[in-house]
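Peer 1: I would like the atomic coordinates for the input below:
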Amino acid sequence: MKYLNHLLLKYFLHNLPPELAHSITLKLINKGLVFNNSLNNYKNLNVKLGNINFQHPIGLAAGFDKDGEVFHQIDKLGLSHTEIGTITPKLQTGNSKPRVFRLSKDNAIINRLGFPSKGLEYVKKRLENFNSNVPLGINIGCNKETTNQINDYIKLTKSLGTFADWITINISSPNTPGLRNIQTSALLPKLLNNINNERKIIEDHKGKSLQIWLKISPDLNDTELKNIIDTSLEYNIDAICISNTTIDRSLKLKSMHKNENGGLSGTPLNSQSTKILAKAYLHAKNNIRFIGIGGITNADDAYMKMLAGASILQLYTGLVFNGPNLIKEIVEELNIKNKKINITSIIGSKAHEISKGYYPNE
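Peer 2: Coordinates of the predicted model:
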């Protein structure tokens, strides 16, 4: 059997510890054993962000392929793009185990991984030896024990920028002490200015266009969100990814591990991340693009994020609970919803309603 039945695979993997299941999944993908979801090129689903063309809006979020193990196989899953990482300059093991918890009753995951990474040099060799068949982003972060956070981001951009279509600056993980503080401190403009300068050097010397994206938290208040958008616009950031995981525990969770510390992803995050996405879209006034992430488990979730203002979307936790066929299901349903018009025409069209917590029946 060339491809594994996704129902059997899901049953098998969900009876294993989460990190072991993830490791096995990466090995299966690397061997080409997980579903060739080749998709038709639905022209009405094509999206362009700057110089990057996406066959459809659905891609893979950072966190799945932390060390660039399978980015060269991702097109076989039917995804339009992938983002590897989070990568840190030096190898680090992350926080102690157990650190990943399935909340099956909630279709959610809590993780406190803490950026486990094989480090810059390992990932660089992977990128030198393999090519991505879809647009590739590289998500970067600082080491837990770093003495200079900004220098970590500069070093990673300088070393890996030539391999990427975009670099995503991750300053929103709740599992690295002090990291989220960058979002609302004087360090943010300094960081973005330095990364922007590094981007210009890469573009000038390599003749390669490089986008810079910023990944932010869903737990920001309105003032913090607006300040981040204004700073991003000032320093020519191309896109903002909304959102990372939440530490909000006011959500009504049912599962055994609901009180574990860490970032929550999956279905309970969906409305929160979509609402902040809509607010961001309205404030930016179409001057920056947005990537919708958080709790996408079906085509309706995906469509709603685009109505809120997302140009493209990224999945991770939804794939854990629904399997790789979710990609094809979402893409084909989006095509049905938009047979006569390009999908880009709906972007942000319901942002006002969604920003107020009203989710239209579209």
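
Peer 1: Could you use CA atoms for every contact and neighbour count after this?
Peer 2: Noted.

Peer 1: Would you map the strands across the stretch 251-362 of the chain?
Peer 2: For the stretch 251-362 of the chain, the strands defined by DSSP state E, counting those that start in this stretch occupy 263-266, 289-293, 312-315.

Peer 1: how about these in JSON lines, adding mean neighbour count and distance to residue 332?
Peer 2: Shown next, in JSON lines, are the strands of the stretch 251-362 of the chain (neighbours: other C-alpha atoms under 10 Å; distance: least, C-alpha to C-alpha, whole Å):
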{"stretch": "strand 263-266", "mean neighbour count": "25", "distance to residue 332": "22"}
{"stretch": "strand 289-293", "mean neighbour count": "28", "distance to residue 332": "18"}
{"stretch": "strand 312-315", "mean neighbour count": "26", "distance to residue 332": "15"}
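
Peer 1: next up, for comparison:
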Amino acid sequence: MFYYLIRKLLFLIDPEKSHIFVLKCLNFKQAQILKKICFYKNKSSQNIKCMGLNFSNKLGTAAGIDKNGEYINCLSEMGFGFIEVGTVTPLPQYGHPKPRLFRITQMEGIINRMGFNNLGIDNLIKNIKKSHFKGILGVNIGKNRDTSIKNSINDYLVCIEKIYNYASYISINISSPNTIDLRTLQHGTILNELLYNIKNKQAELHKKYFKYVPIAIKISPDLSKKELKYISKKLIEYKLDGVIATNTTLDRSLISGYKHSLEEGGISGLPLQKKSTNVILLLSKYLQKKIPIIGVGGINSIDSAQEKIQSGATLIQIYSGLVYHGPYLIRKIIENI
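Peer 2: From the prediction side, this is the model:
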């Protein structure tokens, strides 16, 4: 109830400004009392094994909450079993012009066309070094907007090389709808080239640092059954360590007629819930438990979290659900799954 009162005030502010305001408040030392009231203290470890790593529980943050790794410490205090930062690119970039984030409040949805706004991989590394978080930290990487699709693989390799020693796992974002032609990396010859090169880079760095860092691919919810079957085959062939399902959707069928529904960008939150779950069900069938699935998209309750797990996800992530339901949602999910 306390959060919903605060939410009324937060929702009077532009969504992007509200997001940054909340994170900055949580970073203040003066917010310790509020954290003790609202944040979940996970006293017992569930010890979930996935991608060769041990997770204290199944719930993590989705990429996008903390793009630059500026809030790792305060997020780590909320009870999550893991944190994923990013999406980050080799070079800093502003992203799309503002406004670029919109709430579909009646449907608990969010539209974003952020466009990989971030301060670059080198800045992220500095922030990781400054944090005191000792848990599982995933880093979500993408290509710069000005890099052509033809040359995009190099952007991913640059990021993998730089972040390898600082990440628990690396997530390859080839599915954001907000970077022109990015989703073409999920298909055909270029997907083969991408997977081949990132696995070679992983093997090279494994040998160099005597440390194996798992690599997962984040895919779109808008892929057809045929496309999901193909990408599953390739993930198995190249022995990827995990798949994150899913990114935001371009499907506007569930938000038609609502304010902001015609804004360009990817949709997250409740309108994505069933679509992402259906993708997890198909992946579970096609992957045959050879590659673990991290489920994300529209988790806003215990039931929707359990549905993702029952559909085949080993781990789950939230973002929009946290915006609409606050930190108590973290406690409810962790205690009940």
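
Peer 1: before we move on, back to that, possible to save the strands of the stretch 251-362 of the first structure as JSON lines with distance to residue 39 of the first structure?
Peer 2: Below are those laid out as JSON lines (distance: least, C-alpha to C-alpha, whole Å):
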{"stretch": "strand 263-266", "distance to residue 39 of the first structure": "25"}
{"stretch": "strand 289-293", "distance to residue 39 of the first structure": "21"}
{"stretch": "strand 312-315", "distance to residue 39 of the first structure": "17"}
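
Peer 1: Can you check which of those strands gets nearest to residue 281 of the first structure?
Peer 2: When the strands of the stretch 251-362 of the first structure are compared by C-alpha to C-alpha, strand 289-293 sits nearest residue 281 of the first structure, at 7.4 Å.

Peer 1: mean deviation of the closest one from the second structure?
Peer 2: Here the mean offset of strand 289-293 of the first structure against the second structure after fitting is 0.3 Å, by mean C-alpha distance after the TM-score superposition for the first structure.

Peer 1: Stretch 190-200 of the first structure now?
Peer 2: With mean C-alpha distance after the TM-score superposition for the first structure, stretch 190-200 of the first structure departs from the second structure by a mean of 1.2 Å once superposed.

Peer 1: Alignment lookup: residue 234 of the first structure to the second structure.
Peer 2: When the second structure is aligned by TM-score structural alignment, the residue opposite residue 234 of the first structure is residue 237.

Peer 1: measure that match to residue 131 of the second structure for me?
Peer 2: Relative to residue 131 of the second structure, residue 237 of the second structure is positioned 36 Å away (criterion: C-alpha to C-alpha, to the nearest Å).

Peer 1: Looking at the two, which has the bigger crowd around it?
Peer 2: Neighbours per residue (other C-alpha atoms under 10 Å) separate residue 237 of the second structure from residue 131, with residue 131 holding more: 15 against 12.

Peer 1: mind listing what that one touches?
Peer 2: 72-73 (C-alpha atoms under 8 Å, 6 or more residues apart in numbering).

Peer 1: and if you look at the one 5 residues further on?
Peer 2: Residues touching residue 136 of the second structure, when contacts are defined by C-alpha under 8 Å, 6+ apart, comprise 53, 55, 81-83, 168-169.

Peer 1: of the residues you listed, which stay in contact in the first structure?
Peer 2: Mapping the contacts of residue 136 of the second structure onto the first structure (both residues aligned by TM-score structural alignment, their matches' C-alpha atoms under 8 Å) leaves 53, 55, 81-83, 168 still in contact.
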